[in-house]
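> Structure, please.
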Amino acid sequence: MSTTLLLVQALNGLQFGILLFLVAAGLTLVFGVMDFINLAHGVQYMVGAYLGAVLAAWTGSFWGGLLLALPAALLLGLLLEWLVFRHLYARDHLSQVLATFGVILFLNQGVKFLFGAAPLQMPVPEALSGGVRLMEGLLYPTYRLAILLAGLATAGLLWLLVEKTRAGMLVRAGATNAPMVSALGVNVDRLFMLVFGFGAMLAGFAGVMAAPILSVEPGMGDNLLILAFVVIVIGGIGSVRGAFIAALLVGLVETLGRSLVPDLLRLVLDASAARQAGAALASMLVYVVMALILAVKPAGLFPVRR
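You can find the predicted model right below:
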């Protein structure tokens, strides 16, 4: 593999890792603070992509679609929390898994009923079209670099919010010992609702940013949800810093693995066999890395102290 192609794949891996972080950050807060397994978090990423595509078409502007999709994703998350999820907090994890899986089925069929099974397209904003010359022979898409910068800025703002504000202090305290926070007079139900809504908005933001480069279609968040769970397990449940580091790691391993493993296997196998075996091994690589990390640090890279 050439140096140019390796750099492109590394940038693609970082960009994919940023999208994973935006989904996993809300998921790790919900799981860490509320001890609530929300399988429907991936479908909120899908709903964000649909909201962005539809609202961008309605306003005639990517930016208009983005600005309207974020509060819409937040409101939808709060509505789901009020209608469904708050009734499951006291239930066991199996009940939460079954109920949120039902939400996945309902929302997937809902968008299919409203918009059909055909993928929707969201145009790249004109200001971010074209490419940036990173080196001789390498013109990298401007929009993908914008996703990287937007994700890094969001990660910085989220760190400031969690680490430097009173609301963030309550979230961290809730992740450490929710019963004690409740005993100190904090309205834990309201805290849970805000955390859930904020997590849904982050997932929706990831969906809107991914919409111009991916097909917006029913079920698009299902595979991403699996990787998001891998991220929070590697990073440490409830840790935003851990989710950020683990998301970049998973994004790089997932992207570079699919490019490098078949090339390495061509050294010992013919091209057809290397391609087939490489695809199978590359899909396993993330889980192998997770197993190795958990063998050394069973609580993840940056576990929340309890």
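
> Please make it C-alpha for all contacts and neighbour counts, starting now.
Will do.

> Which parts of the stretch 201-306 of the chain are helices?
Secondary structure of the stretch 201-306 of the chain (DSSP state H, counting those that start in this stretch): helices located at 222-235, 240-265, 271-296.

> Indicate which one of those helices is closest to Ala203.
Of all the helices of the stretch 201-306 of the chain, it is helix 222-235 that lies closest to Ala203, at 10.3 Å by CA to CA.

> now the helices of the stretch 201-306 of the chain as a markdown table including mean neighbour count and distance to Phe196?
Formatted as a markdown table, the entries for the helices of the stretch 201-306 of the chain read as follows, by neighbours: other CA atoms under 10 Å; distance: least, CA to CA, whole Å:
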| stretch | mean neighbour count | distance to Phe196 |
| --- | --- | --- |
| helix 222-235 | 23 | 16 |
| helix 240-265 | 22 | 15 |
| helix 271-296 | 16 | 26 |
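
> nearest to Val97, of these?
When the helices of the stretch 201-306 of the chain are compared by CA to CA, helix 222-235 sits nearest Val97, at 13.1 Å.

> My read is that Leu294 contacts Gly300, right?
Yes. Applying CA atoms under 8 Å, one finds Leu294 in contact with Gly300, separated by 6.2 Å.

> another one to check against the first:
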Amino acid sequence: MSTLVVILVTGVGLGALYFLVASGLSLIYGLMHVLNFAHGAFLTLSAFIGWQVAQALGTASWGSFLLSVLVGALVGAVFATLTELVLIRPLYERHIEQVLVTVGLSFAAIALFEGIWGTDAINIAGPAWLKQTTPVLGASIPNIYWLLMLAAGVVLAAIVLFLRKTRYGMIIRAGVENRSMVTALGIDVRRSFTIVFAIGGAAAGIGGVLAMHWYTFVSAHMGSTLLIFAFIVTVIGGLGSLTGAAIASVLVAVLQQFANFYLGGTGDFIVVALLAVVLLVRPAGILGRKA
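I've put the predicted structure just below:
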């Protein structure tokens, strides 16, 4: 029983991490139809800067940890905003060029990160509570998973409230449906789309800082590794569906954990097999809309 609880809870916690990374991808594609392959670079840079902030203030304190998360979100938002303004905005409706330029940015960013911080992974430390466990039904659950679940819930709620309850959220949704009409009303839709990129980058930044505490290290390739699972989650959940991404994140992570434990570490293979099945049976994904 305790083994089952550990697998389920850690699977949900890992799914929360996948969602933090995938939420930005899903949001940007759903509202702007941009496949951003540089999303992992947002995450990695945020993790490195967050780590340096924590190092400067003392890694064991909660104050430095929370500040590193906030700085990570800010770095991710700024990096994403600059990417949209400089590289993506001139290429709207030119999807092949968008893919090529974001892939190129991803490779260039990895090389830059290796040049600045080195090619080896850097071990990190954080508040002692993150490495401790909490008993649940006889199982000991690492506390980092509870933090990941809390962060994912807060990010999901914040994005939904922003889109449904704020003026810019309404402008963004209206601009997606009929951009020319919104522009005719004198509203700068481009500014709203930049905000979407910033929100996606901020979510990636939060995910990056929390991911390095889950891994207990940070490296130049960390974002690329998580980006693979983020794309899998986004496709299975349905491109552009934030709710679908949340459901798929938990499904993929729990299945991955079960397969790793009971099927000899085949979690990644099972996840890829699930992706293939979804693409064959329901190409739009769990909650995606058919073209």
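
> Any idea what the TM-score is?
Taking TM-score structural alignment, normalised by the length of the second structure as the basis, the two superposed chains have a TM-score of 0.88; 285 aligned residues with a CA RMSD of 2.2 Å.

> want to throw the helices of the stretch 201-306 of the first structure into CSV with distance to Leu80 of the first structure?
Formatted as CSV, the entries for the helices of the stretch 201-306 of the first structure read as follows, by distance: least, CA to CA, whole Å:
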stretch, distance to Leu80 of the first structure
helix 222-235, 18
helix 240-265, 23
helix 271-296, 31
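
> Gly242 is in contact with Ile234 of the first structure, correct?
Yes. With contact defined as CA under 8 Å, Ile234 of the first structure counts as touching Gly242 (7.5 Å).

> thinking again about what came up before, relative to Leu105 of the first structure, which of the helices of the stretch 201-306 of the first structure is closest?
Checked against CA to CA, the stretch from these lying closest is helix 222-235, at 10.7 Å.

> In the second structure, what stretch matches that closest one?
Equivalent residues of helix 222-235 of the first structure are located at 224-237 in the second structure, counting by TM-score structural alignment.

> Could you do stretch 105-119 of the first structure as well?
Using TM-score structural alignment, stretch 105-119 of the first structure corresponds to residues 107-121 of the second structure.

> same check, this time on stretch 66-86 of the first structure
Alignment of stretch 66-86 of the first structure against the second structure: residues 69-89, by TM-score structural alignment.

> What helix or strand is Leu134 of the first structure located in?
Counting by DSSP states H and E, the element that carries Leu134 of the first structure is strand 131-135.

> Mean deviation, that strand versus the second structure?
Between strand 131-135 of the first structure and the corresponding residues of the second structure, superposition yields a mean separation of 1.6 Å, by mean CA distance after the TM-score superposition for the first structure.

> in the helix or strand just after that strand, what counts as buried?
Beyond strand 131-135 of the first structure on the C-terminal side, the first helix or strand identified by DSSP H and E is strand 138-141. Using 16 or more other CA atoms under 10 Å as the test for burial, strand 138-141 of the first structure gives Tyr140.

> what do you get for stretch 156-175 of the first structure?
158, 162-163, 168, 170-175.

> So which of these are in helices?
Of the positions in these, 158, 162-163, 168, 170-175 sit in helices, assigned by DSSP state H.

> out of those residues, who's nearest Val250 of the first structure?
Within those, the smallest distance to Val250 of the first structure is 20.0 Å, found for Leu158 (CA to CA).
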